[in-house]
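Visitor: Need coordinates for the following:
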Amino acid sequence: MCGIVGIFDRFGRKEIDRDLLGRMNESQHHRGPDEGGLHTEPGLGFGHRRLSIIDLSSGQQPLFNKDKTVVVTYNGEIYNFREIRRDLEALGFEFQTHCDTEVIVYAWEAWGESCVDRFRGMFAFAIWDRPREILFLARDRLGVKPLYYADLPNGQFIFGSELKALLQHPKVPREIDPTAVEDYFAYGYVPDPKSIFSGVRKLAPGFRLRLKRGEPECVPNCYWDVPFAVDTGITEQQAQEELIERLREAVRIRLVADVPLGAFLSGGVDSSAVVAMMASLSGDPVNTCSISFGDPAFDETRYAAMVAERYHTGHRVERVDPDDFSLVDRLADLYDEPYADSSALPTYRVCELARKEVTVALSGDGGDENLAGYRRYRWHVYEERIRSLLPLSVRRPLFGLLGHVYPKVDWAPKIFRAKSTFEALARDSVEGYFHSVSILPDNLREGIFSSAFRRNLQGYSAVDVLHRFAENAPSRHPLSLVQYLDMKTYLPGDILTKVDRASMAHALEVRVPLLDHKLVEWISGLPPEVKLRGQAGKYLFKKSLEPYLPNDTLYRPKMGFAVPLANWFRGPLKQKVRDAVMGSNLAESGVFNMDFLKTMLDQHQAGLRDHSAGLWSLLMYESFLRRHA
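Guide: Predicted coordinates:
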């Protein structure tokens, strides 16, 4: 795994500042501590930081073709590179290395922009074709690997794996995008293709971008999407058998490495399934790791131990202090943009633990989105059944009134928190789902923002993000639709961003077999009722895994990394959060209604309301402002 950067003069061949390129590259040293390389020529500069995984003795980047006319800088892994290499050798191409990077160069020469259609893996790369004066960028289909870019007023186009690399460039505009701020306080992250800065973009998952010197166009185009084309001819038994075979293959192709390899084993279904497949494919014990929490409500290590014992893994467990908030100030440096998923803290720790033993780790990320594991999916399907009984013109005033008058009881089980349900039923399908995933609901976002900032938004609302994706969704089935929305927003913007930055901070490569695009395509075509059956999420997945995993692992309530924010903000971080939220950075930004923020703080710290998610998002935004604005 690596870090990439580049500078391209779009309309001329001005000399590239090599020192600037070097600073951009070195800002990502953590992504590739093994080696670094720069290439400059008139009007172009590429940089690369390398974490050596395959072909350790060669494959240094930037890497050229045989006649030095095409060069690539690349982050990721192409798992089917040997198969593609054979095809290219049959076409007459001669290879100098055994790494997957060289395959990208010759695939470009052979197939042009359609080369990405052949790649199976996670990647973000840039190719410079000197004879045609074309710069080509591409990002993998699900967004496992990041790629930022900016089209600068001075005619330069720059890119990098992380935002911090672009911010080394003195010409990058630092103006904050107000719509990105609205998005952040709704979702907890800035969804692709926006960044927090209006002058910087992310290349969206499954998109590519072609720039020809002298031409003004700079518009990415989509080369892949999740199809959700249901196969009605497959039986449930056939689907179970094929799911295991496809999962095993997705794991198998991710076991290629010339460095120590292992897996995260949380004790949940997804990571346990990956470990079970790894064990069936490996002659040696699989290296696995878990972190434990002091709070038994969130500690899954006994379930992880069951799987580790069953498959005789080399298992390592490390205890994490549930009050480990020492990383709070580190997060802004890791994520560059405001990022409010507090599970980034334990994710950082599990990556830190894994790196003590391995350089590559397989994870179970993507299973919930693929196979309908989130509880919110069940609630959404239930709410959709109710919505179908009454038109929106009736539901909006009826349930809107009930939602308004019903008391808010944060402490109660969800079944008794009818206020949120009534509010969701008063909305259309997409708005209802948005209400369920928002960190701060509409009324709180309106409250925290100043009147001047709300005017600056000009009517924009973060729900527009979901509406935009819903318009192009390949399925209108209630379950498939929200799975699709999550794959476009939450998966790349939150889950994969969290893991990429936390793992790269430790020079650890994480591979995600459940997000193999061929597996994702096939799963998306399964009937929705075999993914979510009644109240049982991941129904087919769990049935398929019964021969491989203990029932206690398969059929128990879902758990996950949890951070005791509510207690922190009333205890050890009480003054820290108050200083941040009521301090000068937020006050002087012009974004916030400071009286409302004080009310939130007072209510939370008095124990009257749980505003922990909102306060955490404010704490992370203040930390971002302190470093970058």
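Visitor: only C-alpha atoms for contact and neighbour calcs from this point on.
Guide: Will do.
Visitor: From the opening residue of stretch 64-83 to its closing one, how far?
Guide: 20 Å (C-alpha to C-alpha, to the nearest Å).
Visitor: Identify the residues contacting it?
Guide: Contacting residues not belonging to stretch 64-83 are listed as 1-5, 46-48, 61-63, 94, 100-106, 119-131, 145, 253-254, 256 [C-alpha atoms under 8 Å, 6 or more residues apart in numbering].
Visitor: Filter those down to the buried ones.
Guide: When the contacts of stretch 64-83 are checked for burial by 16 or more other C-alpha atoms under 10 Å, the buried set is 1-5, 46-48, 61-63, 100-106, 119-129, 145, 254.
Visitor: Another for comparison:
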Amino acid sequence: MCGILVCINQKSTEHKLFNALDSMRHRGPDDSGFIKKSWFWAGFNRLSILDLSKNGHQPMEGLPGQFILHNGEVYNFKEIRSELQSKGYSFKSNTDTEVIIKAFHAWGNNAFTKFIGMYASVIIDQNTNQVHLFRDKSGVKPLYYFTAPNGEIIIVSEPKALKSLHPLQMNQEKINEILLFRSIVGNATPIKNLHSVLPGENITIKKNGLITKNYFASDKSSLDIQTTKKYDDILTEAENLIISSIKYRLISDVEIGLQLSGGVDSSLIAAIIQTHFKKQELHSFSISFPENKFDESYYQKIVAEKYGITHHNIEFNEEDFINYLNKATWHEDFPIIHPNSLAIMKLTKYAKQYVTVLLSGEGADETFLGYPKYRILAHKNIINLTNKVPGLTKLLPPIGKLKTLKNIISLKGDFSELFIKNSQTILKNMLIDNSDDLVEKRLNYIQTHNLQPETSLPKYDQFTSLIPLLMRFDRMSMSASIEGRVPFCDHRLIEFTNSLPLKYKISRAQLKILLKEIASKYLPHDLIYRPKMGFSLPLEKWMNSTKLTATIDILREPEFLDKNIVNQNMLTQILNTRPYTQDIAENIIWPLLSVELWHRTIIKD
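Guide: The predicted model follows:
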């Protein structure tokens, strides 16, 4: 992992630019470099993973006049390098960076269709006076561009770097969207004039400031459903893709470890590593809490002992939550959607003693359908039947899962409206701005991008809720100068599972059918088929502690209230009603607190 800063049409002083680059030093503590030309300034912080020598120094010049700043990994770079060598290209380093810049010279934007990996790459071409931005197809690595009032266009890995260069303003519509849905659709961000390069997107910025957008990746939402393959063949292909994905993510010149939760996803990664690519010493890391109901250490121990893994358990308690709150807010750049980010930050800080690369099971639920909400898709036939038989809906009692089914049927099968409206948080009634406008905009977005939940709910999640999870892992691992890798977010695996019929992934009784059957070759039955626990903090207990009273009370201060985000009377009533329930702590106090802490840390001068 590395930190990128490029300033087009530079007007900021070099002193400010170096300060901005230094604010991302944690992303690349091993080396730093910059180049300055008449119309751009480019700086880079390097975390050395492949070819630890100075040959990997960046910014790197490929062919004359072409420079690259590359964050992440292209895992199949050796195969592509061989292809380029057959075309007459020579290489000075053993890095994927040099392969990318020369592949771009050979094939242009089409080079990125060949890559397997996670990356955010900036290519500056002085020959055409253009800057090209590329982001990997799954959106694992971050990349942003900021259009400043003075005409500068600034490209960054982390928005915090902008604080050294320009005043920042809150984009309240996007803050409301985060509070309402816990994600953002499109490329806008909580910071005005700051845009994210979307997964699989190529942005071209000309010297004169003109910005154009294209996609080099295939659209994950438009793949044909595979209906002719036999299940055994699908099972074998899926397992081979998982093994290939993990094999690629073991390519490194530094030590590699594993975030081991004890759930089926990370446990399967551990099992495949030690079965197919046996490591004499493999370190794994997990978080535990003093409260037993959140503890999965029993299953972590089973996996570690079975596969000869050196396991480290890191306890995370209330004191840690308080100590890491401001640090994590600074590193996250945006409001922290998931409070367990703080625990991941402590884990990676500890893990840095042993490893520089950390694998995680992130993305498996969105790829193989592991969330309980996906079960409703297994009821489509019943829904279609009841829509054809008038009056049958009335026979369903409005209780539990039948209530959700009844709601869907009453909407005549309109999954989009149901899932979008049901996914709103309880803050919707407190927002001062009309939440209906945000609902309508999201409905329009999923229509435009062919992400209707009735056919594409996992893909909808891959474009929305998965992105903050990947950002969380990137920011928290980078805070400790660790490169986080996510095998289940390999674009080949995502595109394959997206193309499969639902019956191979879920039933009314079972989630993650395909993944669990693969895991049964490697892991105990009780581990695979136990109830899903998730990764939750005991927020209810901690938010009711006197130790956090002063922090929560910033929500009573005019500095927050004057932003007019929520109804003040409703908020005051909730804050005065103690003890807080888990629902209040997680879904009202935490989201508002994270917004205010973010504003004071990132936005405020």
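Visitor: can you tell me which of the buried ones among the contacts of stretch 64-83 of the first structure are in strands?
Guide: Using DSSP state E, the subset of these located in strands is 2-5, 46-48, 63, 121-129.
Visitor: what separates the residue minimising distance to the centre of the first structure from A473 of the first structure, distance-wise?
Guide: For the first structure, the residue sitting closest to the mean C-alpha position, by C-alpha atoms, centre = their mean, is L496 at 2.3 Å. Look at L496 of the first structure and A473 of the first structure: by C-alpha to C-alpha, they are 21 Å apart.
Visitor: surely S429 of the first structure meets I386?
Guide: No: using C-alpha atoms under 8 Å as the test, S429 of the first structure is too far from I386 to be in contact (10.8 Å).
Visitor: joint contacts of the two?
Guide: Contacts common to S429 of the first structure and I386, judged by C-alpha under 8 Å, 6+ apart, are absent.
Visitor: Please say which position in the second structure F64 of the first structure maps to.
Guide: In the second structure, F64 of the first structure lines up with E61, judged by TM-score structural alignment.
Visitor: same deal with P260 of the first structure?
Guide: Aligning on TM-score structural alignment places P260 of the first structure opposite E255 in the second structure.
Visitor: count of residues packed around E305 of the second structure?
Guide: 12 (other C-alpha atoms under 10 Å).
Visitor: Now check it against the first structure: what is it aligned to?
Guide: Under TM-score structural alignment, E305 of the second structure pairs with E309 in the first structure.
Visitor: would its match count as being in a strand?
Guide: No: checked against DSSP: H, G, I helix; E, B strand; the rest coil, E309 of the first structure lies outside a strand; its state is helix.
Visitor: Where does H70 of the second structure sit, in terms of helix or strand?
Guide: Assessed by DSSP states H and E, H70 of the second structure sits inside strand 66-74.
Visitor: picking that back up, OK, contacts around the residue nearest to the centre of the first structure?
Guide: The contact partners of L496 of the first structure, by C-alpha under 8 Å, 6+ apart, come to 143-145, 365.
Visitor: Dump those residues into TSV; add distance to V274 of the first structure as well.
Guide: Listed next are the contacts of L496 of the first structure as TSV, based on distance: C-alpha to C-alpha, whole Å:
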residue	distance to V274 of the first structure
G143	20
V144	17
K145	20
D365	10
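Visitor: Of the residues you listed, select the buried ones using a ChimeraX command.
Guide: Only the buried entries of the contacts of L496 of the first structure go into this ChimeraX selection, using 16+ other C-alpha under 10 Å:
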select :143,144,145,365
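Visitor: farthest-separated two in the contacts of L496 of the first structure?
Guide: Maximum pairwise distance among the contacts of L496 of the first structure (C-alpha to C-alpha): 13.5 Å, between K145 and D365.
Visitor: one step back: these two touch, right, the match of P260 of the first structure and V355?
Guide: Yes: under the criterion of C-alpha under 8 Å, E255 of the second structure makes contact with V355 at 4.8 Å.
Visitor: neighbour-wise, which of these two wins?
Guide: Neighbour count, other C-alpha under 10 Å: between E255 of the second structure and V355, V355 has more, with 20 against 17.
Visitor: Distance check, that one against L258 of the second structure.
Guide: On the measure of C-alpha to C-alpha, V355 of the second structure and L258 of the second structure end up 9 Å apart.
Visitor: Identify the contacts common to these two.
Guide: By C-alpha under 8 Å, 6+ apart, the residues touching both V355 of the second structure and L258 are H283.
Visitor: Which neighbouring residues are in contact with the nearest residue to R578 of the second structure once chain neighbours are set aside, exactly?
Guide: Distances taken as C-alpha to C-alpha, 6 or more residues apart in numbering place N544 nearest to R578 of the second structure, at 7.5 Å, with adjacent residues excluded. By C-alpha under 8 Å, 6+ apart, N544 of the second structure lies in contact with 578-580.
Visitor: Out of these, who's the most crowded?
Guide: Using other C-alpha under 10 Å as the neighbour test, these are led by Y580, with 19 neighbours.
Visitor: Wasn't that residue part of a helix?
Guide: No: the assignment for Y580 of the second structure, made by three-state DSSP, is coil rather than a helix.
Visitor: wait, doesn't it sit right on E540?
Guide: Yes: with contacts defined as C-alpha under 8 Å, Y580 of the second structure counts as touching E540 at a distance of 6.5 Å.
Visitor: In the second structure, which residue range corresponds to the helix or strand containing V520 of the first structure?
Guide: Element membership for V520 of the first structure, per DSSP H and E: helix 517-524. Aligning helix 517-524 of the first structure against the second structure (TM-score structural alignment) gives residues 491-498.
Visitor: Now which residue in the second structure aligns to K212 of the first structure?
Guide: In the second structure, K212 of the first structure lands on K206 (TM-score structural alignment).
Visitor: count of residues packed around the closest residue in space to that match that isn't next to it in sequence?
Guide: The spatial neighbour of K206 of the second structure that comes closest, neighbours along the chain excluded (C-alpha to C-alpha, 6+ apart), is Q130 at 4.5 Å. The number of residues packed near Q130 of the second structure is 19, by other C-alpha under 10 Å.
Visitor: quick one: Q130 of the second structure and I203 touch, right?
Guide: No: contact between Q130 of the second structure and I203 fails when scored by C-alpha under 8 Å: they sit 10.1 Å apart.
Visitor: and L515 of the first structure, what does it touch?
Guide: Taking C-alpha under 8 Å, 6+ apart as the definition, contacts of L515 of the first structure comprise 142, 365-367.
Visitor: Go again with 7 Å.
Guide: G366 (C-alpha atoms under 7 Å, 6 or more residues apart in numbering).
Visitor: And for R31 of the first structure?
Guide: Contacts for R31 of the first structure (C-alpha under 7 Å, 6+ apart) come out as 1-3, 49, 51, 504-505, 507.
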